[in-house]
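Trainee: Quick one: sequence and predicted model below, then my questions.
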Amino acid sequence: MEVKKILILFSLSFISAISNEIDENLKSFPADFEFGTSTASYQIEGAWNEGGKGWSMWDYVARARPEAIRDGSNADIACNSYHLYKRDIEMLKELGVDNYRLSIAWPRILPYGRPDYVNPEGIAYYNAVIDELLANGITPFVTMYHWDLPQNLNEQGGWITDEIVDWFGDYARVLYQHFGDRVKNWLTLNEPYVHCFFGYGRGSHAPLRTSPGVEFYECGRNILLANARAYHIYDEEFRAAQGGKVGLVISMEWVLPLTDSDDDVQGALDYAAYHIDHYMHPIFSEEGNFPQIVIDRVAEASANQGLNASRLRPFAQEQIDYMKGTADFLGLNHYSSKYVYRNSSVEGRYDVPSVEDDIHVVTYQPPSWPSHGFIYEYAPGLYNLLMYLKDQYNNPVVYITENGFSSDTGLVDDGRVQYMRNYMRSVVDAVADGANVKGYFAWSLMDNFEWSFGYTLRFGMYQVDMDDPDRTRTPRKSALVYKEILRSRVIDYSYDPDPYAALPDAAVAYYAPVMLNLIVLLFNLLM
């Protein structure tokens, strides 16, 4: 057990326990802090078979296995951003953001996955988006891969075949060649743990594979190598001329031991090793490789299961060296925290083999934490996570590339407003205490296709009417609050805008029935 990690984890958990109540004093961001918002290509673009685009593995799932999506929907049209991208950029201007994190659809650029054919219509579309952003003073942060793998490559093995490292490198080179003269902030891959766990472990995301004890690890291994390949290609072939930076996006939950027992503290360390260090350590640590605690735990479990080799395939030393330092900055996605405990109730709880059985803990989120969908609000967790990264990984440059809260439909989204303010407050506090956080991107600019949840969860600061052929976008209260924070650089808990009053047409539509009822009531009283 690493003494330093135990002290960090336990001390930060104690800070969490005493700082759960949010002080509502005004909090100010540094003058050079950057703000943005995020989306992903498959979730917003639509035009699934237009403009020369090939099939993604999500296009295939939507047709072959529609029952995998909660409401039976798909992203064939989604927000129709392929045709409405100028309205999206108007929304960004309305908010006053510095940056916009978008992703490029691999099959829109390379319909068959490989660079032997580059789709000119796809190049033209993203050129138009990038140019429109820059013309409006908005800096693009471009994610190369946000889960929409070309179906052709998926059928050849996808993320569990070693060849994908070369495939991704070839794709990255095409992006650098066509967009690198204007794009200076690249994010290689989005959320390896989530992508591998739900796509290759639990089978609830494309490609719907269920191998939580083997393919989950293979997927993550190849993603780390693919990130390194894309980074080195930029470093060796493009950085000198283009002068940009390359990072990647890792999702992380903060974890707290439920008690101060040795089992719970060790369980929290094990959980953190898989959910934080598994993808941080190979890139951001001095020694590289997977965390030793992960290597040892999977090797021991594999031996106990009668296997001759660990289910976590080791890296060669050459690969370990190749991956170290292959990110100029970290894109951090954070939504929730969890308590963990380890006792007899964990026995027989999980499939064998599986990553959950390897970690061997039970997770818990108190009902007192505000929640909607799968998000539980616990803002001190973000502060503690940022302090952990600062202390464990030599204070890397961090952009919070996703943070947000789902809500029901409607413009008065007070739950999201509370969540946003409290988490941004944690960011301010972390920066004040030395964390090297340069920017914050809210998830999401607008309602979109939320993967296996379809359209049952709404993360947008802008409401999108999915029943309207025009996909009308309307700012929610959270959009107005975010706009004011960006304008003033202050988190003001007393600011309480009316989203209906902000839109004259909407206000008329909202208040007219109320006024009519009052007039009828007065008329009846007078008669």
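Mentor: It's in.
Trainee: make it CA atoms for all contacts and neighbour counts henceforth
Mentor: Noted.
Trainee: could you pull out the strands for the stretch 51-200 of the chain?
Mentor: With strands called from DSSP state E, counting those that start in this stretch, the stretch 51-200 of the chain shows them at 99-103, 139-145, 185-190.
Trainee: Distance to residue 469 and mean neighbour count added to these, as TSV?
Mentor: Converted to TSV, those look like this (distance: least, C-alpha to C-alpha, whole Å; neighbours: other C-alpha atoms under 10 Å):
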stretch	distance to residue 469	mean neighbour count
strand 99-103	23	24
strand 139-145	28	23
strand 185-190	30	25
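Trainee: Please identify which of those is closest to residue 426.
Mentor: Among these, the nearest to residue 426 by C-alpha to C-alpha is strand 99-103 (20.5 Å).
Trainee: Below is an additional structure, to be compared with the one above:
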Amino acid sequence: MFPRDFAWGAATSAYQIEGGWQADGKGPSIWDTFCHEKGRVYADQNADMACDSYKLWEKDLECVKQLGLTHYRLSLSWARLLPDGTTQHVNDRGVQYYNKVINDLLACDVSPMVTLYHFDLPQTLQDQGGWKSPGIATLFDNYAKFCFQTFGDRVKLWITINEPYVCAKLGYEDGIHAPGLKEKGISAYVVGHNMLRAHAMAWHSYNCLYRAKQKGAVSLAINSDWFEPLNPGCREDIAATERALAFALGWFAWPVFVTGDYPGIMRSAIDAESKKLGYNGASRLPCFSKDDPAILGTADFFALNYYTSRKVKPGGGCKQVLAMSSDRDLEEVIDPSWPICGVSWLAVGPHGLRNLLKYIKDTFRNPAVYITENGFCQVGPVHIEDVQRCEFYKSTILEVDRAIQEDGVDVRGYFAWSLMDNFEWADGFSVRFGLFHVDFSDAALRRTVYRSGKEYAKIISKHKTGKWKCQQLAKKQHS
């Protein structure tokens, strides 16, 4: 029942799979720096080699072909293409690598979806202030224009920035992602603001300079859990749920799809907390300037990363320090009926994806939606016969089908996270999301398909077969 041109994909990111961290002129990124500091990552692991996809791309391509994907989402390493982060120094070997990846995909009738930024800022730009600096938006726009010019004749789906919420909160509020800063209640909002400015500049550049000829589409990937009131009849729980959605999904979706500014619920909560704690500066949530590019309308589709759900109640408001947690003032509760998948934060709730899709349709003017990440992990002993993950994909894709057929959501594609086991940020290699197992103890880094990969391939094959039958029927009717 999926649309005929539905995108069946899997996703990866450059830092998590490529390795070759110093190969052929690549510059260091903030994740290279972060991982090389002791105590930052599980067992002090790093992605210096990861899946070695910089050398073993052909093996990855075989995985893509084995699944029968119609689309493959990858990211470009900014530091591999522009080692110092600027177009003053272009690394031709990096350009050659990504040209080969894109060309090989197209030769196999697989469409690339390309992410410009997936967490790995060039370290040279971090040394100049990174995402906290207003000037980063122009630097990102220059990088984006370079990529549009270099690869845009073949790439028709672009993501500017992946999960700005995660970059801002985990990197600048919690300090558990690169660059590892804990500047609570301040820097995350600045970083998110500059990411939105950078995204908007890049979208306008594409729209003005490249769209007419390249005919592609550009968005940013927004991650969000699904939130629902712990007690649906409690006004306080409902209000806390609205705050949760505003601080997660709304932070980046509201400016782009609704008003061109942040959700009023978010700003009022932050400003009220500042007043309560005696913070007398300007609003900690920045305001967009008339000199900034227009934010509203800078997405050609809604790119959604979804993993888990939470029930919500008020937090009590007892913390007396500036922090995002105090601003949100809520408590997230996991329903005991939702199974925990590997890591403590990932409670499996396929129903939440359908609910979130319906919420996006109703709140953000019924956009075309690509589910750009969704997955299920293993921790501990690896099970190639991953029955739980098989059931997860079947039930999740069924919920997506219901969102399309029953709720009328315009879902255009689904990308599983991830094509293969990889470096899962601060969790290192301890967490496995792949449709293919990667044996990191093997010098050849052998890829082996999980049972879930085979099941996902069957789902894709059935869809393609149904599409073919519909095409043949249409031909007969026409004749």
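Mentor: Thanks, I have the structure now. The model shown is predicted, which means the values in this text are computed figures rather than measured ones.
Trainee: would a markdown table of the strands of the stretch 51-200 of the first structure with distance to residue 268 of the first structure be doable?
Mentor: Listed next are the strands of the stretch 51-200 of the first structure as a markdown table, based on distance: least, C-alpha to C-alpha, whole Å:
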| stretch | distance to residue 268 of the first structure |
| --- | --- |
| strand 99-103 | 32 |
| strand 139-145 | 30 |
| strand 185-190 | 24 |
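Trainee: nearest to residue 326 of the first structure, of these?
Mentor: With respect to residue 326 of the first structure, and counting by C-alpha to C-alpha, the nearest of those is strand 185-190 at 10.4 Å.
Trainee: where's that closest one relative to the chain centroid, distance-wise?
Mentor: 11 Å (C-alpha atoms, centre = their mean, to the nearest Å).
Trainee: Who are the contact partners of the aligned residue in the first structure for residue 463 of the second structure?
Mentor: Residue 463 of the second structure maps onto residue 489 in the first structure, with residues paired by TM-score structural alignment. Going by C-alpha atoms under 8 Å, 6 or more residues apart in numbering, residue 489 of the first structure touches 28-31.
Trainee: Would you mind confirming that residue 96 of the first structure makes contact with residue 482?
Mentor: No - between residue 96 of the first structure and residue 482 there is no contact under C-alpha atoms under 8 Å: 9.1 Å.
Trainee: More neighbours: which of the two?
Mentor: Higher neighbour count among residue 96 of the first structure and residue 482: residue 482, with 23 against 19, using other C-alpha atoms under 10 Å.
Trainee: which non-adjacent residue is nearest the more buried one?
Mentor: The spatially closest residue to residue 482 of the first structure, leaving aside those adjacent along the chain, is residue 95, at 7.1 Å (C-alpha to C-alpha, 6 or more residues apart in numbering).
Trainee: so how many other residues sit close to that neighbour?
Mentor: When neighbours are defined as other C-alpha under 10 Å, residue 95 of the first structure has 24 of them.
Trainee: looking at it, it is touching residue 478, isn't it?
Mentor: No - with contacts counted by C-alpha under 8 Å, residue 95 of the first structure stays clear of residue 478, the gap being 10.4 Å.
Trainee: Do a quick rundown of the helices in the stretch 201-350 of the first structure.
Mentor: Secondary structure of the stretch 201-350 of the first structure (DSSP state H, counting those that start in this stretch): helices located at 215-237, 239-242, 262-272, 278-284, 292-304, 317-323.
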